[in-house]
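Undergrad: starting from these lines, generate the structure:
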Amino acid sequence: MKTVTALAPNGATLLGTAGQGGSTPKKWLLLRAVEEAREPLGLKSTSLNVLRAMISFVIGDQISPDQDDHHVCFASNAAIAKRTHVSVQTVERHISALVELGLIRRVMSANGKRWARRDRQGRVVAATGLSLMPLSERHAEFIEEAQRHADRVLEFTVLRDKVSTALARLRELVANDATISDLMVTARNALRRKPDANVLSELLAEISVEISEIKRTDSDNLRDSDNEIEGHKEDSLNPIVKKEEYSQIQVSPDQMERSFPRLCSELRFARDQAHCDRLMDDIAEYLRFGQTWYAMKSTYGPALRFLVLGYIFQRAENIKSHQAYLISLISKIDQGDIQPTALLTQNSK
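TA: Down below sits the predicted model:
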């Protein structure tokens, strides 16, 4: 049975291992972290190409302070321009941008030139130029920034999808209401552009209110037309009733072990419910559920959380985005498309 640690990709190391026996990431992994954090850093593609060319001039696979030529690029701007396929003036401009962003550091001589001094064996013993050490020093920062940006993009995408789905639902419920038509036009125009998240949230709230009003009106009309169903409430549409039902889900130990052996293996030595909750939080953090998991914790009981976490954890390697999958799964459960106990059946197959 694989543990959380065993599920990590080959060669992956925890950020906390730096300086505790963990090896420094190779120089191209350092570049990848910057590339993934490109948007929040405000990096242009040409700046990345210049940085890539500079890294290619550094000796060895790692950016290291041990020797100057392991972190200092002493190639001329002309050499960098040739490798990047841009002009020398463009290289100068983007080097200044990289220095300003703190991605590289100038290590210049008194005359402002870049040079390298070699011993009789041809080894570089001293060099001046552009140090790439900030890439190594800020590696963890870039990874965290990239993850925060990915979370923001995902949250925005989910919000946009919710507005689109709500708009489609509203279109089904109304025909030729002028007020509603204006709202639908506004929403469609917003979705065609790249709207602000606040604009989408306001649109979603407005559309949801309109849908609720239409459903309430239809329900009132239905009760007025048929006395036999006076006061009837459909529990499956009542979110309070839903949450109460979800909190009462019962799952036997045999069902747990049979359906979610991986999660059960991780929780087997939990001392109490509080310890079990902390272990589940750790797994959710490993899967990068983000705030979606904690929002779910404040809404649903431990049984449903166990079912959803076990279901996703059991098939973690086959899911590209665990947080997006969690959002989709909870949405389907809320809408009644999937019954929570069906997750046990699907994993038992």
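
Undergrad: C-alpha from now on. contacts and neighbour counts both.
TA: OK.

Undergrad: any chance you could map the strands in the chain?
TA: In the chain, the strands defined using DSSP state E lie at 72-73, 105-107, 115-118, 124-131.

Undergrad: let's have these in a markdown table, adding mean neighbour count and distance to Asp218.
TA: Output for these, formatted as a markdown table (neighbours: other Cα atoms under 10 Å; distance: least, Cα to Cα, whole Å):
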| stretch | mean neighbour count | distance to Asp218 |
| --- | --- | --- |
| strand 72-73 | 30 | 72 |
| strand 105-107 | 18 | 67 |
| strand 115-118 | 14 | 80 |
| strand 124-131 | 20 | 69 |
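
Undergrad: how about this one, so we can line them up?
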Amino acid sequence: MQTGSVTTPFGRRPMTLALVRRQVATSEIKAGKSVEKWKVFRDASEAREALGLQSNSLAVLDALLSFYPENELRQEAQLVVFPSNAQLILRTHGMAGATLRRHLALLVESGLIVRKDSANGKRYARKNNAGEIENAFGFDLSPILARSEELALVAQKVVAARSAFRRAKENLTICRRDVRKLISAAMEEGADGDWADIEAIYVELASRIPRSPTMTDITNILDEMELLREEIINRLDSQENSQFNSSNAAHIEQHIQNSKPESLNELEPSSEKEQGAKPSKPERANVEPLKAFPLGVVLKACQQIADYGPGGAVGSWRDLMSAAVVVRSMLGISPSAYQEACVVMGPENAAVAVGCILERANMINTPGGYLRDLTRRAERGEFSLGPVIMALLRNNGGSLLRAV
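TA: Have a look, this model is predicted:
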């Protein structure tokens, strides 16, 4: 392979150290290495944006590869192609000359090809007496062979990122549909709740989706939209359970009233000693843990607590819980109050509750008493962190947290 020496560009094109490194790298290709040229072209196409190329750049690369007679790029083969600009224009379907030259330069800058210029800048091949190419001047395709593994890896990452982006967009579309229809159903069927305010939150979230969103945009809005959906479902579920419990209580009360008094007297013990019963301790209600919210959403809502994390930052749920312990002590919340909150709400949600209290500390007279009140309400299924977090996210000056 005729790539063992460094050649400088013809004319006014400058020589750079990057160009030197690329030419040296082509001389260090592993012996016997080969790659199917159209496979590496597909990888380069997938990695186009990462390489700083445009669609016309790929058209020019496709044309250059078409001038290489074999299907495989091999380390021991002659990898310099030498088509004229006129021939390249034909194979790029009439691309303008200035456009062709610009994209040839882009391919060189991206490190996919190297110019091997002759003394006069012309592209040609010199053959020996046996008719074999002895030396050629034009465009060296060796860098494509040298970087084949790198291009394949970049292409895989690009495909994976594109797939993840598509899934995130689909999830956001489904979540938006769910929220919109749940709100409409609640309003049309007269469910209790401030559905106009919830609808306003939904409209504000939807309006923040850019025309051309990035993965970060989609992820952040999806986290908040999923949080809103969970809050709506929890509210509707709480109402359904409340209606069921009220109906069931009325049914039981009616059943007791219709029962015969003597039958109740027979079933009711006259004393614990007569029945041999032991005094029973009141059992703790079977509390369903509150659902942990995405950490990114929590940190957006509770920005102050990050200052109390390890090293002055919070990067994980463990960091948030460590910060909550510091804040708990600072706010004067007793260890027992915080421990009870952890048992009822779960340690993650207890930490979130402390973060919310910190955000509104100037409005809360007794943080410890307030946390105990939240814990009791959570134990009865009457408290959800969703409205608090959404209120803090909106940062509209109002607060769902009130001093006790």
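
Undergrad: related to what we said a few turns ago, can you put the strands of the first structure in CSV and add distance to Ser219 of the first structure?
TA: Below are the strands of the first structure laid out as CSV (distance: least, Cα to Cα, whole Å):
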stretch, distance to Ser219 of the first structure
strand 72-73, 72
strand 105-107, 68
strand 115-118, 81
strand 124-131, 70
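
Undergrad: so for Ile229 of the first structure, which of those sits nearest?
TA: Distance to Ile229 of the first structure, taken as Cα to Cα, is lowest for strand 105-107 among those, at 75.8 Å.

Undergrad: so what touches the closest one?
TA: Applying Cα atoms under 8 Å, 6 or more residues apart in numbering, the external contacts of strand 105-107 of the first structure come out as 72, 99, 128-134.

Undergrad: from those residues, which is closest to Ala178 of the first structure?
TA: Closest to Ala178 of the first structure, out of all of the contacts of strand 105-107 of the first structure and judged by Cα to Cα, is Val99, at 56.0 Å.

Undergrad: what is the neighbour count of the closest one?
TA: 15 (other Cα atoms under 10 Å).

Undergrad: corresponding residue for it in the second structure?
TA: Residue correspondence to the second structure (TM-score structural alignment): Val99 of the first structure is matched to Val108.

Undergrad: so who does its match touch?
TA: Counted by Cα under 8 Å, 6+ apart, Val108 of the second structure has contacts 114-115.

Undergrad: where is the longest helix in the second structure?
TA: The residue-count maximum for a helix in the second structure (DSSP state H) belongs to helix 215-258.

Undergrad: right, and the helix or strand after that helix?
TA: helix 261-267 (DSSP states H and E).

Undergrad: what's the matching range in the first structure for that next one?
TA: The aligned range for helix 261-267 of the second structure is empty, by TM-score structural alignment.

Undergrad: of all the strands of the first structure, which lies closest to Thr157 of the first structure?
TA: Per Cα to Cα, nearest to Thr157 of the first structure of these: strand 105-107, 36.6 Å.

Undergrad: how big's the offset between that closest one and the second structure?
TA: For strand 105-107 of the first structure, the mean deviation from the second structure after alignment is 0.9 Å (mean Cα distance after the TM-score superposition for the first structure).

Undergrad: quick one on the thing from earlier: to Ser331 of the first structure, which of the strands of the first structure lies closest?
TA: Of all the strands of the first structure, strand 105-107 sits nearest to Ser331 of the first structure, with 47.8 Å by Cα to Cα.

Undergrad: how far does the closest one sit from its chain's centre?
TA: 33 Å (Cα atoms, centre = their mean, to the nearest Å).

Undergrad: again, but for stretch 249-265 of the second structure
TA: The chain centroid and the centroid of stretch 249-265 of the second structure are separated by 57 Å under Cα atoms, centre = their mean.

Undergrad: and that stretch, what's buried?
TA: By 16 or more other Cα atoms under 10 Å, stretch 249-265 of the second structure has no buried positions at all.

Undergrad: closest to Val199 of the first structure out of the strands of the first structure?
TA: Among the strands of the first structure, if distance is taken as Cα to Cα, the winner is strand 105-107, at 40.5 Å.

Undergrad: what about the residue nearest to Ala18 of the first structure when sequence neighbours are not counted, neighbour count?
TA: Excluding the flanking residues, the one nearest Ala18 of the first structure by Cα to Cα, 6 or more residues apart in numbering is Thr24, at 7.1 Å. Around Thr24 of the first structure there are 18 other residues, counting by other Cα under 10 Å.

Undergrad: one more: Glu274 of the second structure?
TA: 8.

Undergrad: right, and the helix or strand after the helix or strand encompassing it?
TA: Per DSSP H and E: Glu274 of the second structure is located in helix 272-275. Downstream of helix 272-275 of the second structure, the first helix or strand assigned by DSSP H and E is helix 295-301.

Undergrad: what residues of that following helix count as buried?
TA: Buried positions in helix 295-301 of the second structure, judged by neighbour count with 16+ other Cα under 10 Å: 295, 297-299, 301.

Undergrad: fine, thanks again, bye for now.
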